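*Asks:* build me a structure from this.
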Amino acid sequence: MMNVKVIAFDADDTLWVNEPYFRRTEEKFCTLFSEFLSPHDIERELLKIEIGNLGLYGYGIKGFMLSMIETALKVTDGRMNADAIEKILNLGKELLNEPIELLEGVEQVLQSLQGRYKLVVATKGDLLDQERKLKKSNLTQYFHHIEVMSEKDDASYQKLVKHLDIQPQELLMVGNSLKSDILPVLNIGGYAIHVPYHITWVHEMVESQVEHENFKSVTHIQDILQYLPL
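*Replies:* Now for the predicted structure:
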């Protein structure tokens, strides 16, 4: 990684807690309609509808709210009343107002790297929501650029590399998702370090093992420093 000039960090579940909040909201949602279907079956239906809607709504809480409403309509066979809709909207608003809890070691790592590398955030989700979370995190000072992508694929990372005016081999991506943070960057010739999080959304899971000369996997985010000239 001697050639690395830019280090990009995923945001959700790499810099701060995210997926546990979604899981908790899902549980509350499934409980709301448990008289119609078992929580497990509701959760499965929600996931199917949510993934089916990604092309329309993209990633983020607002799309998740709409998918919950659509799921409730299907589960109740269209008999959902206005009170139920209000409860779903309130669940979404609660999710939007969850506190930003930085993961252990994140700020120390950014402090160690600042000034030595150009640091950026490369994340998916709703632009307004991700900007809000970044502001509440008090990490903005460390980053040269914020990139909120509609999808994290090869083309999106190629676009990022071009925008930053670097070569792919000068980019290191750090994130918790093999599917979104690691594989596309390796595909374009960059470096990637996987920092697993204990909860992963099903849509982000991959079954295959990653074997690549530009790939590393660590237990904690502080461990990335051992691979970087400081």
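*Asks:* CA only for contacts and neighbour counts going forward, please
*Replies:* Will do.
*Asks:* need the three-state assignment for V121.
*Replies:* Following DSSP: H, G, I helix; E, B strand; the rest coil, the label given to V121 is strand.
*Asks:* hmm, it is touching V6, no?
*Replies:* No - using CA atoms under 8 Å, V121 is not in contact with V6; the gap is 10.4 Å.
*Asks:* list the buried residues in the helix or strand harbouring Q111.
*Replies:* If you go by DSSP states H and E, Q111 is part of helix 106-113. Within helix 106-113, the residues scored as buried using 16 or more other CA atoms under 10 Å are V106, E107, L110, L113.
*Asks:* the helices in this structure, which residues?
*Replies:* For the chain, the helices defined by DSSP state H cover 19-32, 39-52, 54-57, 61-75, 82-96, 106-113, 127-137, 154-164, 183-187.
*Asks:* out of these, which comes closest to I146?
*Replies:* I146 lies closest to helix 127-137 among the helices of the chain, at 8.7 Å (CA to CA).
*Asks:* now do the buried residues in that closest one.
*Replies:* L127, Q130, K133, L134, S137.
*Asks:* need the contact list for the first one.
*Replies:* What that stands for is L127. V148 (CA atoms under 8 Å, 6 or more residues apart in numbering).
*Asks:* now it: how far from L95?
*Replies:* L127 sits 16 Å away from L95, going by CA to CA, to the nearest Å.
*Asks:* to compare against the first, here's another:
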Amino acid sequence: MINCIIIEDAPLAVEKLKNFISKVPLLHLVCTFENGLEAFDYLQTNTIDLLFLDIQMEQFTGLQLLKALHTRPYIIIVSAYGEYAVQGFEYDVTDYLLKPYSFERFLKAVNKVQAEMSSTSIIPSISREYIFLKTEYRMVRINLCDILYVEGKGAYLHVITETARIMTLLSFKEIESLLPSEQFIRIHKSYLIAINKIDNIERNVVKIGNVRIPVGKSYLKDFYQRLQ
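*Replies:* Below you'll find the predicted structure:
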């Protein structure tokens, strides 16, 4: 679970964020603030994983808040002004949502946060037990132990379990950052597999259930080294 807050002074923008957050099981909205000063006071005594932060606010702007915070949570800037993007990324923000933004774009930003948290073990339950994947307009929870393999088809990835085929717009790079490397390995430009689901290997072809998956030439050495 990612605990988040909204720092935004426009009521309609707040409602949009609340609506999008409510559709993502991974996110838990703790509270909202109309200005950066109130949020700064709150963050001095409370731990939050993620800020959805507007830039242009009265009293205390988003950039002033970023400068004032000694320890920053993950930050997704939400702004109608693209000219602040460079300044924002100087503070290591995870993503920059330019208004108006779609739910799909919102999910992409949240996925970046999830991937960064997983890679740094801030939320180890995600890296060890399950992940959330965006598919269409939902975030779907998938237990890692259920994944057989991931197959790339065109612009999409298909995550295959024993009971389902889940399609997502994630790239291989993005999904590899979510999956623990000790359990999963890329064996082909179009395939990533769960090591413990391999039934047998013959002539550089991996068999998982009734599916035969070739090991690409550029992946052979690393694959067999991992098996040893």
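*Asks:* care to give me the TM-score?
*Replies:* The TM-score (TM-score structural alignment, normalised by the length of structure 2) is 0.30; 102 aligned residues with a CA RMSD of 4.4 Å.
*Asks:* make TSV from the buried residues of helix 106-113 of structure 1 and add distance to I69 of structure 1 to it.
*Replies:* Formatted as TSV, those follow (distance: CA to CA, whole Å):
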residue	distance to I69 of structure 1
V106	35
E107	37
L110	39
L113	43
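*Asks:* how about the nearest residue to P184 of structure 1, chain neighbours excluded?
*Replies:* Counting by CA to CA, 6 or more residues apart in numbering, D154 is the residue found nearest to P184 of structure 1 once chain neighbours are left out, at 4.7 Å.
*Asks:* ok, back up a step: closest to K48 of structure 1 among the buried residues of helix 106-113 of structure 1?
*Replies:* Comparing these against K48 of structure 1 with CA to CA places V106 closest, at 33.1 Å.
*Asks:* surely F40 of structure 2 meets L65?
*Replies:* Yes - at 6.6 Å, F40 of structure 2 and L65 qualify as touching, with contact defined as CA under 8 Å.
*Asks:* quick one, which of the helices of structure 1 gets closest to M173 of structure 1.
*Replies:* For M173 of structure 1, the closest of the helices of structure 1 is helix 183-187, at 7.0 Å, according to CA to CA.
*Asks:* longest helix in structure 2, by number of residues?
*Replies:* Determined from DSSP H, the single longest helix within structure 2 is helix 103-119.
*Asks:* buried residues, that helix. List them.
*Replies:* 103-104, 106-119.
*Asks:* which residues does D95 of structure 2 contact?
*Replies:* D95 of structure 2 touches I75, I76, I77, F89, A109, K112, counting by CA under 8 Å, 6+ apart.
*Asks:* swap in 7 Å and give it another go.
*Replies:* I76, I77, A109 (CA atoms under 7 Å, 6 or more residues apart in numbering).
*Asks:* export those to TSV and tack on distance to L51 of structure 2?
*Replies:* As requested, those are exported to TSV (distance: CA to CA, whole Å):
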residue	distance to L51 of structure 2
I76	6
I77	8
A109	12
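*Asks:* which of those residues lies closest to L53 of structure 2?
*Replies:* Set against L53 of structure 2, the nearest of the contacts of D95 of structure 2 by CA to CA is I77 (4.7 Å).
*Asks:* pretty sure the closest one is in contact with Y96, am I right?
*Replies:* Yes - using CA atoms under 7 Å as the test, I77 of structure 2 is close enough to Y96 to be in contact (4.7 Å).
*Asks:* neighbour count: those two, which is higher?
*Replies:* Neighbours per residue, other CA atoms under 10 Å: of I77 of structure 2 and Y96, the larger number sits with I77, 25 against 22.
*Asks:* for V110 of structure 2, see how far away the more buried one is.
*Replies:* Using CA to CA, I77 of structure 2 is found at 12 Å from V110 of structure 2.
*Asks:* and what of V140 of structure 2?
*Replies:* 13 Å.
*Asks:* again with M167 of structure 2
*Replies:* Taking CA to CA, one finds M167 of structure 2 at 18 Å from V110 of structure 2.
*Asks:* please apply the same query to H28 of structure 2.
*Replies:* Noted for H28 of structure 2: a distance of 12 Å to V110 of structure 2, by CA to CA.
*Asks:* can you check Q87 of structure 2 too?
*Replies:* As defined by CA to CA, Q87 of structure 2 lies at a distance of 20 Å from V110 of structure 2.
*Asks:* next: V150 of structure 2.
*Replies:* For V150 of structure 2, the distance to V110 of structure 2 equals 21 Å [CA to CA].
*Asks:* looking at the helices of structure 1, which is closest to F215 of structure 1?
*Replies:* helix 183-187 (7.5 Å).
*Asks:* which parts of that closest one are buried?
*Replies:* Buried residues in helix 183-187 of structure 1, counted by 16+ other CA under 10 Å: L183, P184, V185, L186.
*Asks:* three-state assignment of I5 of structure 2?
*Replies:* The three-state label given to I5 of structure 2 by three-state DSSP is strand.
*Asks:* can you pull the contacts of it?
*Replies:* With CA under 7 Å, 6+ apart, I5 of structure 2 has these contacts: L29, V30, C31, T32, L50, L51, F52.
*Asks:* ok, of those, which come out buried?
*Replies:* Buried among the contacts of I5 of structure 2 by 16+ other CA under 10 Å: L29, T32, L50, L51, F52.
*Asks:* contacts only, for the third one.
*Replies:* Pointing back at L50 of structure 2 there. Contacts for L50 of structure 2 (CA under 7 Å, 6+ apart) come out as I2, N3, C4, I5, P73, Y74, I75.
*Asks:* tell me which other helices or strands the longest helix of structure 2 touches.
*Replies:* With contacts defined as 3 or more CA pairs under 7 Å, 6 or more residues apart in numbering; DSSP states H and E, helix 103-119 of structure 2 has these neighbours: helix 124-128, helix 172-178.
*Asks:* with mean neighbour count and distance to S22 of structure 2 added, can I get those helices in TSV?
*Replies:* Formatted as TSV, these follow (neighbours: other CA atoms under 10 Å; distance: least, CA to CA, whole Å):
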stretch	mean neighbour count	distance to S22 of structure 2
helix 124-128	18	19
helix 172-178	17	22
